[in-house]
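Asks: Return a 3D structure for these sequence lines:
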Amino acid sequence: MGALKTGLSNLFSRRSLWRLTKLLIIFAIPMGISLLIGKIYQNWDDDPERGAIAIENGAFGENYSTPIYLDQGWSANDSLWYYNTTQGSALMPYDFFIALEQSDSTEPFRANSLIDKYRYLPQKPTFFNPDGLPVGFVKESYQGNDYIGFTCAACHTGQVNYKGTAIRIDGGPAMADMVGFLTDLQKSLDIALANSEKNQRFVAKVLELNNTYSNADEVQTDLQRWARKIRLYNNINASKVEYGYARLDAFGRIYNRVLEHVINRNQVRDVLLGATKSEDDDTNLLTPVQVDKVLEDISETIIGDLQFAKIIDRLMSTKEGYPALSLAVMNERIKPLLFNEPNAPVSYPFLWDIVQSDYVQWNGLASNAGVGPLGRNTGEVIGVFGILDWTAHKRGWSLPALVTGQKSKSYQIDFTSSIDLVNLSRLESHLASLTSPVWPTQKADSPQQEIAKAIFDKLPEWQIDGTKVRRGRALYAEYCESCHEVIDRTDHDRIVVASMLNIDVAGTDRAMAENSVNYTGFSGNFKNTYQTESVGGLVIKDRAPVVQILTAATMGEVTTAPDPDKWWPRRALDWLYMLAHSFFDNEIKASVKSGNYQPDTTASPYQSLLSYKARSLNGIWATAPYLHNGSVPSIYDLLLPVKRDGDPADGLYRPTEFEVGSREFDPRKVGLRTEGYDGFTFKADKRGDFNIGHEYGTIHAPAVNGEKPEPLTDEERWDLVEYIKTL
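Replies: The predicted model follows:
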């Protein structure tokens, strides 16, 4: 104790403080210069078309001219910086993505035709994007290697088309089919391994790039490794609920990725020893000898992608001593014991007003106060293939171990990863200036809006009827505004308050909210650590809610100095800048959730998450399909009831089946084309896909203060749709 006091006294003596101050100044000056240069550098990519290109012979017969933009508060370089700023995602080696062929042809996998098929947005080369990668695809450098990764823009940039004219929507929901894209990627990698001609061409192209790889053996080894990783990811996240276009169960996939990296050897061993042959046969599926052979040389404390892939390969191996399990048996008897099925796809959220929101995510999971945005975005990068080089070391002092409750553990997790916390902080700040898009025929103070207005003013179907708008405004105040506040999209001081609604009251599909609370997994080294929630401290058990495990993992990541490629003083200063920026630049303060929901209790500490969020509807016209799970194709359809037994056969009801994938806009109903092309057929017939609930203004509207409100007439529905166009 005396030595500790002496050390602290020396540390905080005037001389030491002055030395420390000088040291910080010495390192802070180049950091400040670097940030200034970075800000100037950000403005260098100012292509007036923002890299957008025209598409001919596009998917579903859609051709469109070079997309135009609306007034959203961003300049050309603002958009391009957002599209091309890395966040630490690393899907696969960059050279592999450039060299890879499609599975059934010699065409590049990255060809615009395939990118457009999966509804990502092709781009031309620009300063920040010299290889002309699609919107949201970017070169990521980590530990001396280059990778292809996703940026925020991949999932949060939208587009609508109308008779050949395309409108790009910054921050809008993507139409992407990520599952289809990753499935096709896996197939192309597998065939590049199996087909000798494709393999030779692939290796030759990678070596011609003369970047990371120096010989064919290195390429072949990494091809096997990355094909196995992506195959493992796709298999773990396979779901009986098809997502199709414009939807993804991001939380389910983030949950599984965290569990894969947190679980320890003993927990896997217990699972494998407890696996049975079938629901009706409780005979052990594996013998102890087989289990020990499968887990030979696997880390005791933390596993991760490569070791987990090794376990899977061994379980399916036909070599002597291994179990030789089939894929069907693996999926039926092993996978459910370790992971949760990501069977609650939701629409990609739109990002305008996100910085000004008090709570975010469809169920209000994330508070936006303090470092909340940093934790939220860290979880997102975990989900989109951030490299998690998490390792375990013997007990010592570290801030991540302290904040995650591991300080007394024999081993502690080191959260080294590719996640770029500084860029995540910068991206969040960048989104503060993004505003919602206004209807193309409305006036706004920007050159791009004038271009759009000049085009769409010539189209009668896009004109807004002022009389209908006035009637619709009154209806909105009566039926909608209590949950969906009308805000000024350009108000710098706006705070967008989430109005939470219990799922029993909202009546919409329950899958996403229930999964967020009910899904559990093995906690690994976080077992018996403490986590503070609104109702008090909780002990993380051996098998715990995944929301607890994810929170612990993101806390560890956020408190780890970012970017291991940098010199340690720069890393330390980046970390201080990032945390200070999160605390002092964030205008959102901690607050109680608003709305009609069940509060958290000591018995049910996550009960408030069994709710869905209503928010301001500015720009909602550009975000179809609707409801949180994308189960309703247009605003007009959302104002219709769901047909129930006993309802009149000749009534108007929400469609229970429609096509998704087209970007062709319907300016009357305010939605996207739903028939007449070979898109993904959405059917509202199972959990995760139900189009029920939110039936306000219909014959099935809930009573208010004991009285049943009058349903909207069809004329009133159209008046309300007209007003919503103006938000």
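Asks: hey, let's count contacts and neighbours off CA atoms from now on
Replies: OK.
Asks: Could you check how far Ser9 is from Ser398?
Replies: Going from Ser9 to Ser398 by CA to CA, to the nearest Å gives 21 Å.
Asks: The two: which has the busier surroundings?
Replies: More crowded of Ser9 and Ser398, by other CA atoms under 10 Å: Ser398, with 15 against 12.
Asks: number of nearby residues for the residue nearest to that one when sequence neighbours are not counted?
Replies: Of all residues not flanking Ser398 in the chain, Lys407 sits nearest, at 7.8 Å (CA to CA, 6 or more residues apart in numbering). Residues lying near Lys407 (other CA under 10 Å) number 18.
Asks: repeat for His393
Replies: Close neighbours of His393, defined as other CA under 10 Å, add up to 12.
Asks: Tell me which helix or strand it sits in.
Replies: Following DSSP states H and E, one finds His393 within strand 391-394.
Asks: Would you mind listing the buried residues in that strand?
Replies: Within strand 391-394, the residues scored as buried using 16 or more other CA atoms under 10 Å are Thr391, Ala392.
Asks: To check against the first, give me the structure of this:
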Amino acid sequence: MKKSIVFASLLGLILIACNVNTALVMPKDVKYLQEVGNVPERLSLEQNWPDSTKEKFWFTPQGAEIMPYLWFTWLEQPDSEELFRSSEYMSMLGYLPMKTSKFNPSGLPVGFVMTRQKSVKGAMLGFTCAACHTNQLDYQGNKYLIDGAPTLGNFVKFFDNLMDALNETHRDDEKFMRFAKRVLGGTYSVQSAEKLRSDLLKQATASGQRQMVNDLPNSFPDDFTSYARLDAFTNIENAGTAFALKMLSNRNTPAAPVSYPFLWGTHQSDVVQWNCSAPNTPVVGPLVRNTGQVVGVFGGLEIKKAAWWQRLYGKKKRYSSTIDFHGLGALELYVKDLRSPRWEDTNFPAINRDLAAAGEPLFKEHCARCHKIVKPADEGLPYKAARTPLDSLGTDPMTAWAAEHHMAATGILEGTKAEILIGDRFRDSAQAIQIPVNGVVGLVLKNPVKALSAAAITGEKETETKSWRKHVAYHERIRDSIVEHRFDQHGLMELAVMDREHPEDYTPTNKNLDGLVYKGRPLNGIWATAPYLHNGSVPSLWALMMPPPERPRTFWVGSREFDPNEVGYVYDRGKTKFQVYRNGKIMEGNSNLGHNYGTHLPEADRRALVEFMKTL
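Replies: Next up, the predicted model:
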């Protein structure tokens, strides 16, 4: 592997060492509480992570702040005296309960973490990567924990219920009294309780604003987003356009949900995001990618005009957030080493090797142009992802279209350079994603040593003794990383022409798809990542191999019970229904047409293809 294009200074290396060793340090006044309810025993598969790394990944903070940690510890469910954090309730929401441990003092689910603080009283509850990228498969009594797999969590339902719980706690005197006595403990008094109730109202109001900004119109069904998917991209946009600029009406509707991507291979890819919009330049790419991700999940991005005295020496804007660069660096380091799970490590029925062997040449013919075959031993090597034009792929276009066409007012950013150091100056409106990108660049440039030291954790171990100034043109690296998100047509991978004899395979649309692409990546471990297609509109690999019009139009989601024959979760039962059609028409964002590669082969060949994919 080539050396990183960015080298850390001696100071940076010292910071790196501190980051890795102190990524998880609990406050001295932390109290360890018994988890509420039963936590299932799970089996782990070999994914190149020791147990110590797994727990660090599950509970290392990245700077997201949802609400005070102690509040969540003692918050009751909206319509019950049972605690919100109970295992049964969090399981209902699709998250994975865990036992109390050194780094999980309140027995919260995977990915629900305490921010880094000297005192628990100042600590906040946050999400970390693991909340969205860890999952569980159940089969014949065994429960397998898959690190890096897409969650089945229902974030929208979680946040709606959390809002209801906050509001009910503030409204109901008895519920509030129980909450206040638990939170305040020995410091409880009438005055401190009144102060807590006032703070609770402020939190509920702020959370209600987030709920309002990212809400769907009434014309959408209640379970549109549902389990196992989220329009994270528009949430990131709104974090910049509505919240960072303090213009709540400056929003776009998050109506293009996607399935959470699996993490193994992410660090090695040249681009990330389903629409290939984020370059993954070594060291700097992961830094920018991860910073943007935190911005979308309670990262507290703010963009303000600089003070008058700062403007005297050219500074025009102030950027701030709660992002934890140390945590981000450590988390990326863990993901770099993550590998896909292997089918043979489970108690699933053994792979039919003869059938899989018959499927391999079919995969190479129909699938490998977009989904490169990578040997398990080579998973740590970089790869170039395929970029498939939407008008050829034929799948639902909403994710890529919305990312390209969402617009927003620029507010106080009008007249400043889009990438701060270079680029065209913002007019009164701009592509919505440019605003949080501007914020991310501003945050990184504000803290270059801290940010670079965190990013350089994931670089090569080799260093050079030449000067920092000569070899770390840091601002330019950040700038180049951002502006590389445009790919010319020569960067698109040559693709197989789809069968034009089957127009019913394509998603009907009148939208302009010029230049829009979706990402094709190696399918190692694909069997553990249902549901399928970028928008989670197909429940199993077998359903994906059906001719598109024959794929299920309605199916249940939310079950963890694995079906090794269809290769996906059972979908004749679950927690809510996924619906492709409504009122006789395909809902935008929910189409499961397109991607007809190999789908019109004889059934025996399609079965062979699915069997081969179990081996990946």
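Asks: what TM-score do we get after superposing?
Replies: Once superposed, the chains reach a TM-score of 0.82 (TM-score structural alignment, normalised by the length of structure 2), with 550 aligned residues with a CA RMSD of 3.3 Å.
Asks: if we can go back for a sec, looks like the residue nearest to Ser398 of structure 1 contacts Lys394 (just checking).
Replies: No: counting by CA atoms under 8 Å, Lys407 of structure 1 does not reach Lys394; the two are 10.4 Å apart.
Asks: which residues are in contact with both of these two?
Replies: Common neighbours of Lys407 of structure 1 and Lys394 (criterion: CA atoms under 8 Å, 6 or more residues apart in numbering): none identified.
Asks: before we move on, back to that, what helices or strands is the strand holding His393 of structure 1 leaning on?
Replies: Here strand 391-394 of structure 1 touches strand 411-414, going by 3 or more CA pairs under 8 Å, 6 or more residues apart in numbering; DSSP states H and E.
Asks: Which other helices and strands does the strand it packs on contact?
Replies: Helices and strands touching strand 411-414 of structure 1, by 3+ CA pairs under 8 Å, 6+ apart, are strand 391-394, helix 399-403.
Asks: what about the longest helix in structure 2?
Replies: helix 190-213 (DSSP state H).
Asks: so the helix or strand Ala553 of structure 1 falls within corresponds to what in structure 2?
Replies: Using DSSP H and E, Ala553 of structure 1 sits in helix 546-558. Alignment of helix 546-558 of structure 1 against structure 2: residues 432-444, by TM-score structural alignment.
Asks: Kindly report the same for stretch 247-254 of structure 1.
Replies: The aligned range for stretch 247-254 of structure 1 is 229-236, by TM-score structural alignment.
Asks: quick one: buried residues of that stretch?
Replies: Arg229, Leu230, Asp231, Ala232, Phe233, Thr234, Asn235, Ile236.
Asks: what's the answer for stretch 479-487 of structure 2, then?
Replies: Buried residues in stretch 479-487 of structure 2, counting neighbours by 16+ other CA under 10 Å, are found at Arg479, Asp480, Ser481, Ile482.
Asks: Now Glu414 of structure 2. Nearest residue, chain neighbours left out?
Replies: Phe426 is the one closest to Glu414 of structure 2 (CA to CA, 6+ apart), at 4.8 Å.
Asks: show me what contacts that neighbour?
Replies: Phe426 of structure 2 sits next to Thr410, Leu413, Glu414, Gly415, Thr416, Lys417, Ala418 when contact means CA under 8 Å, 6+ apart.
Asks: Could you identify the most distant pair in those residues?
Replies: Within the contacts of Phe426 of structure 2, Thr410 and Lys417 form the most distant pair, 11.3 Å apart (CA to CA).
Asks: Of those two, which one has the most company?
Replies: Between Thr410 of structure 2 and Lys417, counted using other CA under 10 Å, Thr410 has the larger neighbour count: 24 against 15.
Asks: re earlier: may I see the helices and strands packed on strand 411-414 of structure 1 organised as JSON lines, with distance to Ile230 of structure 1 added?
Replies: Below are these laid out as JSON lines (distance: least, CA to CA, whole Å):
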{"stretch": "strand 391-394", "distance to Ile230 of structure 1": "21"}
{"stretch": "helix 399-403", "distance to Ile230 of structure 1": "29"}
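Asks: What span of structure 1 is stretch 530-548 of structure 2 aligned with?
Replies: Alignment of stretch 530-548 of structure 2 against structure 1: residues 624-642, by TM-score structural alignment.
Asks: now do stretch 397-415 of structure 2
Replies: Matched against structure 1 by TM-score structural alignment, stretch 397-415 of structure 2 falls on residues 510-528.
Asks: measure that stretch end to end?
Replies: End-to-end distance for stretch 510-528 of structure 1: 31 Å, by CA to CA.
Asks: what's the mean distance for the strand holding His393 of structure 1 versus structure 2?
Replies: When structure 2 is overlaid, strand 391-394 of structure 1 sits 2.9 Å from its aligned residues on average, using mean CA distance after the TM-score superposition for structure 1.
Asks: In stretch 137-144 of structure 1, which residues are buried?
Replies: Using 16+ other CA under 10 Å as the burial criterion, the residues of stretch 137-144 of structure 1 that qualify are Phe137, Val138, Lys139, Glu140, Ser141, Tyr142.
Asks: Excluding chain neighbours, what is closest to the fifth one?
Replies: Residue nearest to Ser141 of structure 1 in three dimensions, not counting chain neighbours: Tyr147, with 6.2 Å by CA to CA, 6+ apart.
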